[in-house]
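J.: Need a 3D model of the following:
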Amino acid sequence: MAGHGVPADDFVGRKFSYLVVGGGTAGLCVAARLSEDPDITVGILEAGAGHIQDPAIDVPGRYGEGIGTAYDWQYETTAQPGLGGRKLPWPRGKVLGGTSALNFMTWNRPNREDLDSWAELGIAGWSWDEMLPYYKKSEKFSPPDSEDVTEHRLVHDPTALGTDGPVAVSYSKEYSPSHRLWHDTLANLNVQTNEAHLSGSSIGAWTTITAVDAGSRTRSYAAPAYYLPNAARPNLVLCTSATVTEVVLENDQSASKWAAKGVRFHCEGKQYAATASEEVIICAGSVASPQLLELSGIGSPSVLEAAGTPVKISNPNVGEHLQDHIMTATIYEIDPSVPNPDTLRNDPVAAAMADHIYATTKGGPRTILPVSLCYLPLTHFVSPSRLSSLAERASTATPRDIARKCRLEQAQRLGQIEYIFDVGNWSTTMPPEKASQQEGRGKKAYATLLQILQYPFSLGSIHISPHHPHGKPIIDPQYYAGAQGPLDLEIQELCAQFGQKIVDTPPLRDFVQRRVWPPENLTEEEELRTWIVENTVTDWHPVGTCSMGGREGSEAGVVDERLRVYGVEGLRVVDASVMPLQIGAHLQATVYAIAEKAGDMIREDRRR
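T.: All right, here's what the predicted structure looks like:
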């Protein structure tokens, strides 16, 4: 079922109170909540197609199949000096549901301190206590069976979870063979199981919840959660395959203010315009939201003028302050008889059998997801003197710099590094001869330890191209580069050393046979550093490019605490780009919570 919504010709003939740009994770949530009021008419413009009931999206164990396809914008970074000149693919969802249709379904929350640090920047209303109701409002948690709780360490605080929201979340029913070793291995390193990992602290080892419907065992994402149940509402109108190219801004000369009045978009080779009587709400994500602002004349004069775009609102923060989670994948060889997802990718017979099991029982390999997580503070394995040395080199030029530096201080109990272990080869950089399934001695099987830096000092940018402003934007995360980037590289080295310690600890030690990537003979510190530079990739969690300004206002941000774009009436941004500081968590649940809160704020402002 690929098509959804109305034709563009029909869409532009409607009268809308609000236009939502982007039918993704945030956009569909905001639109659904606003359309609960029958006096409000909401139009959604989504660049991708519907692709509802597509097994490549819906079947949990087929995670990753949408990446690099028509469902993906297929962005790419610029050559990164800090990564040896490599360019990285940057997947982002171009499909109804956005990146929630492509991600790996992990469902977790940041630390209390992460959100409280936003409030400390003067961003009122965004502390942990104020955001928790919105996390809960978005989710419908199905508790696990008692036998699963015992066998798979499925511990959590039930009072912290929502039970009647749109997004179905649950624990898995089946697990990879390495998961049974995870909690005991970490316990042997004095890392305890976190029994309340959704309650404000992610520190410790835990089995993560995922965005999977417990009944159907299908991915729960924005399209089936927020759009489909409400698609019959006459005041909720969707147009797919519609790419917005500009927000129409009009200047009220008497008030000396700009106001958003609608958008221009193209669909199936034709150009269109749609109007909104109340607001335009940009929910295009951390890549496309700053791009659209710049195409509309909002941004740094130097960027806009280079692209030939007239400057309407000068704000040099648009597209800046980009922060991303930084990841490496260490690969280990395991017993080839161990079931792993690589087999399903490489063996059509095994894949067909797994598909049959899933179709008939909603079980088997197609329901297994990576759920063995651990977040640790650096204090767990970095000496106080080394940590102090790192903190001393951190910048204190701005309030946000100070907040990032504070996260390195010994008193902070934050999950600064995330480890995930699962069977299968997750590396995108391992040489093909290493990854071969027929490597001399016969068939190979692998497992991966992912290491993901949560609070990067590397700061990048996303801007329109001066030569092709309507093409793909220039994405420059500045991994390990700039004045502060070397701090990230040094921290990653320390974390890699502890990561190897995890795998060298029983019972996980007995599960792996040898390290494959990096090679076992790589031992010198300089060799490890080189390997990290050559093998670091994105964890697909960009934030900050249209961030909230807090008490510094437009001097530091793009939107205020109510997500209104500075200097423009009737224009908001609602997505991960508004986050002023990176969080120690996968982004999905927080993006839904931001959108839930935005829905309430927009309705409150409308009543004033």
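
J.: all contacts plus neighbour counts: C-alpha atoms, from now on.
T.: Will do.

J.: For the stretch 501-608 of the chain, just list every one of the helices.
T.: All helices of the stretch 501-608 of the chain, identified by DSSP state H, counting those that start in this stretch, fall at 525-535, 588-607.

J.: oh sorry, the question was meant for the stretch 251-400 of the chain
T.: With DSSP H, counting those that start in this stretch, the ranges of helices along the stretch 251-400 of the chain come out as 285-295, 301-306, 341-346, 348-361, 384-392, 399-406.

J.: Export the ones you listed as JSON lines, with columns for distance to Glu279 and mean neighbour count.
T.: Putting the helices of the stretch 251-400 of the chain into JSON lines (distance: least, Cα to Cα, whole Å; neighbours: other Cα atoms under 10 Å) gives the following:
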{"stretch": "helix 285-295", "distance to Glu279": "14", "mean neighbour count": "27"}
{"stretch": "helix 301-306", "distance to Glu279": "24", "mean neighbour count": "17"}
{"stretch": "helix 341-346", "distance to Glu279": "46", "mean neighbour count": "17"}
{"stretch": "helix 348-361", "distance to Glu279": "44", "mean neighbour count": "14"}
{"stretch": "helix 384-392", "distance to Glu279": "43", "mean neighbour count": "14"}
{"stretch": "helix 399-406", "distance to Glu279": "30", "mean neighbour count": "17"}
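
J.: before we go on, could you also do this sequence so I can check it against the first one:
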Amino acid sequence: MATQTSLPTALAKPFDYIVVGGGTAGLVVASRLTEDSDVRVLVIEAGADRTADPLIQVPGLVAAVYGNKDYDWNFSSVPQPELHNRCINQARGKMLGGSSALNFMMLLYPSKGILDAWASLGNSGWDFESLSPYLNKFATVHTPPQSARDVLGLTYHNDGLASGDGPIQVSFSEGYGPMNVAWMNTFAEQGLEVKADHRSGKVLGAFQNAASIDPATKTRSFAATAYYNAEVRQRTNLVVLTETVGNKIILDTTGSEPVATGVGIVTKDGQKIEVSASVEIILAAGALQTPQILELSGIGGQDLLQKHGIPVVVNNANVGEGMQDHPIVCQSFEVKDGVPSGDVLRDPAVVQALMGMYATTGGGGPMGQSNISVAYAPIVDASGPVSASAKKDLFAAHEATCLTTPAQQAIRNLIESPTEPAIQYLLFPTQITITDNPVNMGEYIIPSRPENYFTVMTVLNHPFSRGSVHITSADVSALPAWDPMYNSNKLDMEVLSRAVQFVERLVAPTSPFGSLLKGGEKERLPPIVADDLEKAKEIVRQRQISVFHVSGSCSMLPREQGGVVDNRLRVYGVGKLRVVDASVFPLEPLGNIQATVYAVAERAADLIKEDRAARA
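T.: Now for the predicted structure:
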């Protein structure tokens, strides 16, 4: 049975594969590999199995897990100079299923342009056409209920597109309301009425995305319930060790090239054991901790490793570099009396009543829903979409200092197109509180003011800035230092602040959305009207945080261009070692990244199977 197994007897015989990290990607790979009963796989996960925990199952309880050491690694960035030296919190799932167990369940798909750009950087086989089958494979997308169609129309939704029959259950809510309708109508008035399903790979405008919620049970559908379901748990060829830390890759250095042969682990009761794999080690610890494990194993920048007394096995300073994250600027606007807002959940009696409704109606009511809406836009400013000539002028002014790498040039080529969404807007149903040094992610989203708000979130889809994540100690229990270096590339601030200016058009009293808001500076957070570019930049400095989408720290690129893995996700300079998680993204995809992580992991499983067959 694929569960926590007694030690060390169950680990004496080498496995074929060891997967380090039982998160979003790791469980996909383990599940797919063990479809072959002759393949033995071990999964090592630092967190516990919380698939039956209501805090994970119930979509509306997501805020309760943030900062809890049993659920969340709870990273905090170093101070960010371009954000008034604020530290930015980053929740990371510390449990079976990883961050798929604590995200906001939004299910959006990468654009054709960004995946084709992946391929253009030297990654054959990773274009939109190649990855599309895997974007279908991971999920079953249920058709929108009639109640959703009645409220939002959803005429652009193509029931036959990317529907798939995979284990992740994807559905639409039954609780969309006047704010969602006003959102769609406001963007339509700005010339951004959506014409096609966003899963087609090319779309602009406001639309209603689906969420990773099982419509039958109204519970979160995530890697641990989908790819490690009751059937998979019965496989005798899959062993999953929870509450077990993988602290280093064991490398055989006797040959011409080091080869990964096993993993050093620390069990819940403190046992230190080395477990062996005869075929391959697969690192799937996520964009913040996969680089950590590589560096602890002697794979990384020579100077850093020597500083911490770690013998250098492979000198590759690209490890932990190239970090990308979507910056998100959160502007909260007070709603008029009578307009529904999620801020009512500040009242414990309301939460109790809604949980009672959820429990007695089979998941009915807001606790089983996700009602966040989305819009994609090209580069915009206070006047609307920016002209082609204005884009060229903007990029030309920064060409010498901000557009110096092939990756940055690829982004420029992409967002100069009038059809590629440079910006994502989110309609979030509560207020957002930004502090200089938040204790955890919950501090951002738990209401701190007595008024009721909605928040317009402005996301930069394709950031030019690159940050890093590196070890601070040779001890695996010390979290690595995360420095996203937000807006260190000045183009990010220029594009993002112009997009913040565009928000004034969305909240204008004459717009459908603005008509539901109270007007004036006092009814917004921060109390700044972005009526010029400098004010918009100040809003960015005060109100930008992270949106959970860290990636790129072990990029799939040629090594000379900053790469850590090749286009089959094999680590440069090491045999039998592969990385499968968001750290391999060469460029950040637009929108929320969970669909891309699932698709990459599905394709990685096929690559691993192909390589195994070729060796047979």
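
J.: about what we covered before: so which of the helices of the stretch 501-608 of structure 1 is the most packed in?
T.: Most buried of the helices of the stretch 501-608 of structure 1 by mean neighbour count (mean count of other Cα atoms under 10 Å) is helix 588-607; its value is a mean of 20.

J.: what's it aligned against in structure 2?
T.: Aligned by TM-score structural alignment, helix 588-607 of structure 1 falls on residues 594-613 of structure 2.

J.: mean per-residue distance, that stretch to structure 1?
T.: Average distance, stretch 594-613 of structure 2 versus aligned residues of structure 1 after superposition (mean Cα distance after the TM-score superposition for structure 1): 0.5 Å.

J.: Excluding chain neighbours, what is closest to Asp213 of structure 1?
T.: Spatially, and ignoring its direct neighbours in sequence, Asp213 of structure 1 is nearest to Ala168 (5.0 Å; Cα to Cα, 6 or more residues apart in numbering).

J.: Check which helices and strands the helix or strand containing the one you found sits against.
T.: Using DSSP states H and E, Ala168 of structure 1 maps to strand 167-170. When contacts are defined as 3 or more Cα pairs under 8 Å, 6 or more residues apart in numbering; DSSP states H and E, strand 167-170 of structure 1 sits against strand 139-142, strand 209-210.

J.: re earlier: residues touching the residue nearest to Asp213 of structure 1, list them.
T.: Neighbouring residues of Ala168 of structure 1 by Cα atoms under 8 Å, 6 or more residues apart in numbering: 139-142, 211-214, 220, 225.

J.: please redo it, this time with the cut-off set to 10 Å
T.: 138-142, 162, 210-215, 218-221, 224-225 (Cα atoms under 10 Å, 6 or more residues apart in numbering).

J.: and Lys272 of structure 2, how many neighbours?
T.: Neighbourhood size, Lys272 of structure 2 [other Cα atoms under 10 Å]: 15.

J.: ok, so what distance separates the residue in structure 2 that Gln454 of structure 1 lines up against from Gln594 of structure 2?
T.: Using TM-score structural alignment as the criterion, the counterpart of Gln454 of structure 1 in structure 2 is Asn461. According to Cα to Cα, to the nearest Å, Asn461 of structure 2 and Gln594 of structure 2 sit 14 Å apart.

J.: In contact with Pro14 of structure 2, which residues are there?
T.: By Cα under 10 Å, 6+ apart, the neighbours of Pro14 of structure 2 are 40-42, 261-262, 275-279.

J.: Using ChimeraX, define a selection of the buried residues within those residues.
T.: Buried subset of those, written as a ChimeraX selection, criterion 16 or more other Cα atoms under 10 Å:
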select :40,41,42,261,262,275,276,277,278,279
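
J.: ok, back up a step: I'd like the helices of the stretch 501-608 of structure 1 as a markdown table, with distance to Thr330 of structure 1 appended.
T.: Output for those, formatted as a markdown table (distance: least, Cα to Cα, whole Å):
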| stretch | distance to Thr330 of structure 1 |
| --- | --- |
| helix 525-535 | 9 |
| helix 588-607 | 25 |
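
J.: Go through those helices and name the closest to Ala196 of structure 1.
T.: Of all these, helix 588-607 sits nearest to Ala196 of structure 1, with 16.0 Å by Cα to Cα.

J.: starting at the chain centroid, how far to that closest one?
T.: 18 Å (Cα atoms, centre = their mean, to the nearest Å).

J.: Stretch 138-154 of structure 1 too?
T.: Centre to centre, stretch against its chain (Cα atoms, centre = their mean), the figure for stretch 138-154 of structure 1 is 24 Å.

J.: Need the distance between the two termini of it.
T.: End-to-end distance for stretch 138-154 of structure 1: 21 Å, by Cα to Cα.

J.: May I see the buried residues of it?
T.: Under the neighbour-count criterion of 16+ other Cα under 10 Å, stretch 138-154 of structure 1 has 138-143, 152-154 buried.

J.: Most widely separated two among those?
T.: Ser138 and His152 (25.5 Å).

J.: re the thing from before, leaving out the residues flanking it, which one is nearest to the match of Gln454 of structure 1?
T.: Leu590 (4.6 Å).

J.: on that earlier part again, tell me roughly how far the strand holding Ala168 of structure 1 lies from structure 2 on average.
T.: Counting by mean Cα distance after the TM-score superposition for structure 1, strand 167-170 of structure 1 comes out at 0.6 Å.

J.: Is Gln234 of structure 2 in contact with Ala2, as I believe?
T.: Yes. Counting by Cα atoms under 10 Å, Ala2 is a contact partner of Gln234 of structure 2 at 5.7 Å.

J.: So which of the two has more stuff around it?
T.: Taking other Cα under 10 Å, Gln234 of structure 2 and Ala2 do not tie; Ala2 has more neighbours (20 against 14).

J.: Could you look up the SS state of the more buried one?
T.: coil (DSSP: H, G, I helix; E, B strand; the rest coil).

J.: For it, list the residues it contacts.
T.: With contact taken as Cα under 10 Å, 6+ apart, Ala2 of structure 2 is in contact with 41-43, 228, 230-241.

J.: In strands, which of the residues you listed appear?
T.: 41-43, 238-241 (DSSP state E).

J.: Buried among those residues? Need that as a selection in PyMOL.
T.: Burial among these is assessed by 16+ other Cα under 10 Å; the matching PyMOL selection reads:
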select buried, resi 41+42+43+238+239+240+241
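
J.: that older thread, Leu292 of structure 1 is nearest to which of the helices of the stretch 501-608 of structure 1?
T.: helix 588-607 (18.8 Å).

J.: Among the ones in strands among the contacts of Ala2 of structure 2, which one sits closest to Gly562 of structure 2?
T.: Nearest to Gly562 of structure 2 among these, with distances taken as Cα to Cα, is Val43, at 28.8 Å.
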